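Participant: Any chance you could fold what I've pasted below:
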Amino acid sequence: MVGGAVIPPSSSNRKYLKGRQLIFPLGLASSLFFLWGFSYGLLDVLNKHFQNVLKVTKLESTGLQIVYFGGGYFCFSPIAAELLKRKGYKITIITGLVLFALGAIFFWPTAHFSNPTKGKQAFGGFIVCTFVISCGLGTLETAANSYTAMIGDPQSAAIRLQFCASWNGVASFIGPLIASKLFFSGEHATNLGNVKYVYIAVACSAALLAIGFFFSKLPEVVTDDEDSTDVTDQANSQIKPLWKQYNMIFGFLAQFCYVGAQVTIASFFINYATENADFTDSQASKLLSYALITFTVSRFIGIILSHFFQADLILLIYSVISIVLTIYVSVGYGRSAVILLMSIYFFESLMFPTIFAMGTANLGRHARRGAGILIMGVSGGAVFPPIQGVIADAHSTRISFLVPMIGFIVVLAYALFHWIKHGFKVRCVRSTVDNIMEVQPKLSHVSQPTDIVNHISRSTPIPPAPKTYVRENTNGTVITTEYL
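Facilitator: You can find the predicted model right below:
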């Protein structure tokens, strides 16, 4: 649901895992990314399948996206963020998996007792199941994104998010590929028989993961809002209130618009391919899975790009290209337009984790609540599809693709704002906290405030004192204590 640069999510004086210590927790986190990627991949295919079987309109079918992204992610994410703050990552993740499994298992009776003559009532049952699933996924994303960013070195937070998000992309193209075979083939193209079996398998997978997390020793992360040392207390007192974290607020708006654009593109992909070209439903579903393959490949490429270029610059370039491609899709015809629609997936793939990492940087004691707010931005997926659905029903699916273009324009504005604010940097500049600590004992006073996002220290040397102890604050200020 990253590309980029070095964007630490919180303080640099906290403890974090290194090297091989990261393998196990990141493996567990990647399994969560895979799970909700698969679920999301199925959602877009169900949208068209329910139009065929239950005879709902395009606008009505977007009810799935409304409850999936609006109900769970917008309404439940604040609850998940508070649970995360009070009970920690392990309990929050298990809670999310249990909710996800419950919603998925109830797909079986809903599909089993569905009657095509009462399609609207059956669709209402699927709406309720999808809402429970989304509550679980909103909880998982709140915990897993934050945990992935904070478990290791702040400087490599974006890279870890890219890696885990790549498995989300792998699952998201597997979902439509399986669905194209099971939902649109033979007699199953006109009934919901295979839907219930697919979701029983999904529920069992979630239950097994919950059991695995319950018995695993998941390392917790101590953040600035939990650390009671004098240094972090002083640092937290200097951090602005949450409502004054303007970068986070702008990041939320960009995340809201990006997810809205991504979801509405996926929701109407099959409709576009079948109406604007000569593809069948099954072929269009396969094309959707191929588009998601490019989405996944792009995320792995982003891991490489993140070592060389700034996150905000990559986001800026990708958003410009996405705007141009979306304009062509809204005016073009035929298979060439479908191919360019597929190419949008390549350039939108890095946006979610990049915006998340940029928006949650340097929040200190607000880190966990900030993560919950950024995840609430996923609720954009509940707003954009109905708007596009109205335009598609009234005019055409092709013209309706001007809606996601607006989302990409907002992402461009945030990327440009962040890039200008941080000095128009192109190359990714790194210097570790350890290197800073090696230099600072030679100084006897405090460095000027550090630009934490890019870790560039600007210091004013003063003749050394006999004995100096150095600690670095959350806000990037290095505090020294002298004993004469």
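
Participant: make it CA atoms for all contacts and neighbour counts henceforth
Facilitator: Fine.

Participant: Just list what the helix or strand hosting Leu97 packs against, helices and strands only.
Facilitator: Taking DSSP states H and E as the criterion, Leu97 maps to helix 89-105. Taking 3 or more C-alpha pairs under 8 Å, 6 or more residues apart in numbering; DSSP states H and E as contact, the helices and strands that helix 89-105 lies on are helix 77-87, helix 119-150, helix 193-215.

Participant: in it, what's buried?
Facilitator: 89-105 (16 or more other C-alpha atoms under 10 Å).

Participant: contacts for it?
Facilitator: The contact list for helix 89-105, computed with C-alpha atoms under 8 Å, 6 or more residues apart in numbering, reads 80, 83-84, 129-140, 143-144, 147, 199-200, 202-204, 206-207, 209-210, 213-214, 218, 220.

Participant: Another for comparison:
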Amino acid sequence: MAGISQQAQKEYTAAPSRNYHGPLVIVTLLFFMWGFITCMNDILIPKLQQVFTLQLWQAMLIQTAFFGAYFIVSLLYFIFSVTKGDPIQRIGYKNGIIVGLIVAAVGCALFYPAASMLSYAFFLLALFILASGITILQIAANPYVAILGPPEGAASRMNMTQALNSMGTTVAPIIGGYLIFEGVDAVQNTGSADTVQLPYLGLAATLLAIAVLIKVANLPRVQSEEEEQMAPNAGALKYRHLVLGIICIFMYVGGEVAIGSTLINFFRLPEIAGLEETAAGHYLAFYWGGAMIGRFFGAVALAQFKNNSYKYMIMGLISAVTFVLLYSIYGIDEALIALGLIALNFVVLLLGSFLPGRTLGFFAATVIVLLLLTSFATGSVAMWSVIAIGLFNSIMFPTIFTLAIEGLGVHTSQASSLLVMAIVGGAIIPPLQGWVADASGSLQLSFLVPLACYAYIMYYGFMGSKVKKVAAA
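Facilitator: From the prediction side, this is the model:
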């Protein structure tokens, strides 16, 4: 998710022969974990809405607390970096990752007293602290992944780690839904929040275990020689495509999170599927699983091959493995539907000619069509239309990020901080969709809110991402 700075590439070239596969595998665990934790919010929303008898917009404050931390912590980090120097460079990437893990573990542990006290405000505080830790992880781990290997392979590594992040978001609805909602059924106490205690204590223990693993692991220490300085006076904001990209990240994260946050309630609607919470959680996994498959597809599609036939063979293998897995878990109907959606994804990739801006624009246009079906169709058509959005969300974040920092040179680090702040869209758009649903009395029509977000993404892909030269700062 972070840009690959010139400094990072210089740091790598000091040890070109070193094998970084082991450290990369260890760091990749972080991407899986924060994907898992982020998607657990989609389980918390209907659960806490039930426990505290909240309106949907109030339940969406879960996402506001979570993604608001991204903005506040990133802003504080940006200010500190400009005035005092980069804190991660001071303590090292390894120690920065450990700090993020510990803070996130504290946030998870606070779910226990929040549930015992039955306090919604305490839950929001715990989520804010948890997300603060994940923000620190984002700041430290993303550039570290870029450094762990040859510069020419950095984009491929970032795509693969993002795919592992999506794997976390895929399994979270299944595991989290079972632990939280099945626990409710077991104790026959729908007014209790106790079923969230053990899952989040388990997450806290896992995060601390990873922190210990990172501490004892022989990870290379990368230190800056201050060859690249942060540009003063927010010089990065002179670039039009960056400013528009910041808005685009805001829209994308807001739209993606808003859709994922409403899916369980959407699948429960009688006119859509009439599913119970646990079953709805399984189909939520399709939404996030689509993002994972799409990112694997994107990583292969945007990679450089001497012979394109190898590219198509790998994509075919990914499709076949996906079909077999879904057939063995869910059955032939779900497997065939997923295969059809993957074929549609491939067609849109071809329309985009594997060019980042063009591909982003066509993916966003496809999501707009799917959201229209979600808003106005019923039954399985509406259900599978919204599930398919995950597959087309897949490449959007890394593609927007890459387009936004293109050609920024010395301003890249500053731009990266600004783009991370824009993740605050996940704190603002979901409550807005919840308010529209409550005000209109129609959850389906509320999907027009994220549709507006994807309309902007389509504009950015086709037009707004074009780089225009500016006067030297």
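
Participant: circling back to that earlier point, on the C-terminal side of the helix holding Leu97 of structure 1, identify the next helix or strand.
Facilitator: helix 107-112.

Participant: before we move on, the earlier item: turn the helices and strands packed on helix 89-105 of structure 1 into a markdown table, including mean neighbour count and distance to Ile239 of structure 1.
Facilitator: Below are those laid out as a markdown table (neighbours: other C-alpha atoms under 10 Å; distance: least, C-alpha to C-alpha, whole Å):
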| stretch | mean neighbour count | distance to Ile239 of structure 1 |
| --- | --- | --- |
| helix 77-87 | 20 | 18 |
| helix 119-150 | 25 | 18 |
| helix 193-215 | 17 | 34 |
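
Participant: which residues in structure 1 does stretch 155-163 of structure 2 align to?
Facilitator: Under TM-score structural alignment, the alignment places stretch 155-163 of structure 2 onto residues 158-166 of structure 1.

Participant: Equivalent analysis for stretch 21-37 of structure 2, please.
Facilitator: Alignment of stretch 21-37 of structure 2 against structure 1: residues 23-39, by TM-score structural alignment.

Participant: What's the separation between Ile66 of structure 1 and Ala201 of structure 1?
Facilitator: 24 Å (C-alpha to C-alpha, to the nearest Å).

Participant: wait, I meant Ile355 of structure 1
Facilitator: 32 Å.

Participant: for Arg20 of structure 1, same thing?
Facilitator: 32 Å.

Participant: and what of Phe356 of structure 1?
Facilitator: Phe356 of structure 1 sits 31 Å away from Ala201 of structure 1, going by C-alpha to C-alpha.

Participant: Kindly report the same for Pro109 of structure 1.
Facilitator: Taken as C-alpha to C-alpha, the span from Pro109 of structure 1 to Ala201 of structure 1 is 14 Å.

Participant: What residues does the spatially closest residue to Met40 of structure 2 that is not a sequence neighbour make contact with?
Facilitator: Closest residue in space to Met40 of structure 2, ignoring its immediate chain neighbours: Ala172 at 5.9 Å, by C-alpha to C-alpha, 6 or more residues apart in numbering. Taking C-alpha under 8 Å, 6+ apart, we find Ala172 of structure 2 in contact with 36-37, 39-40, 285.

Participant: try 7 Å
Facilitator: If you count contacts by C-alpha atoms under 7 Å, 6 or more residues apart in numbering, Ala172 of structure 2 has them with 36, 39-40.

Participant: and the residues you listed, which of them are in strands?
Facilitator: Among those, no member is found in strands (DSSP state E).

Participant: Put the buried members of those into a ChimeraX selection.
Facilitator: Buried residues among the contacts of Ala172 of structure 2 (16+ other C-alpha under 10 Å), as a ChimeraX selection:
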select :36,39,40
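
Participant: Make CSV from the contacts of Ala172 of structure 2 and add distance to Ser261 of structure 2 to it.
Facilitator: Below are those laid out as CSV (distance: C-alpha to C-alpha, whole Å):
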residue, distance to Ser261 of structure 2
Phe36, 14
Cys39, 9
Met40, 10
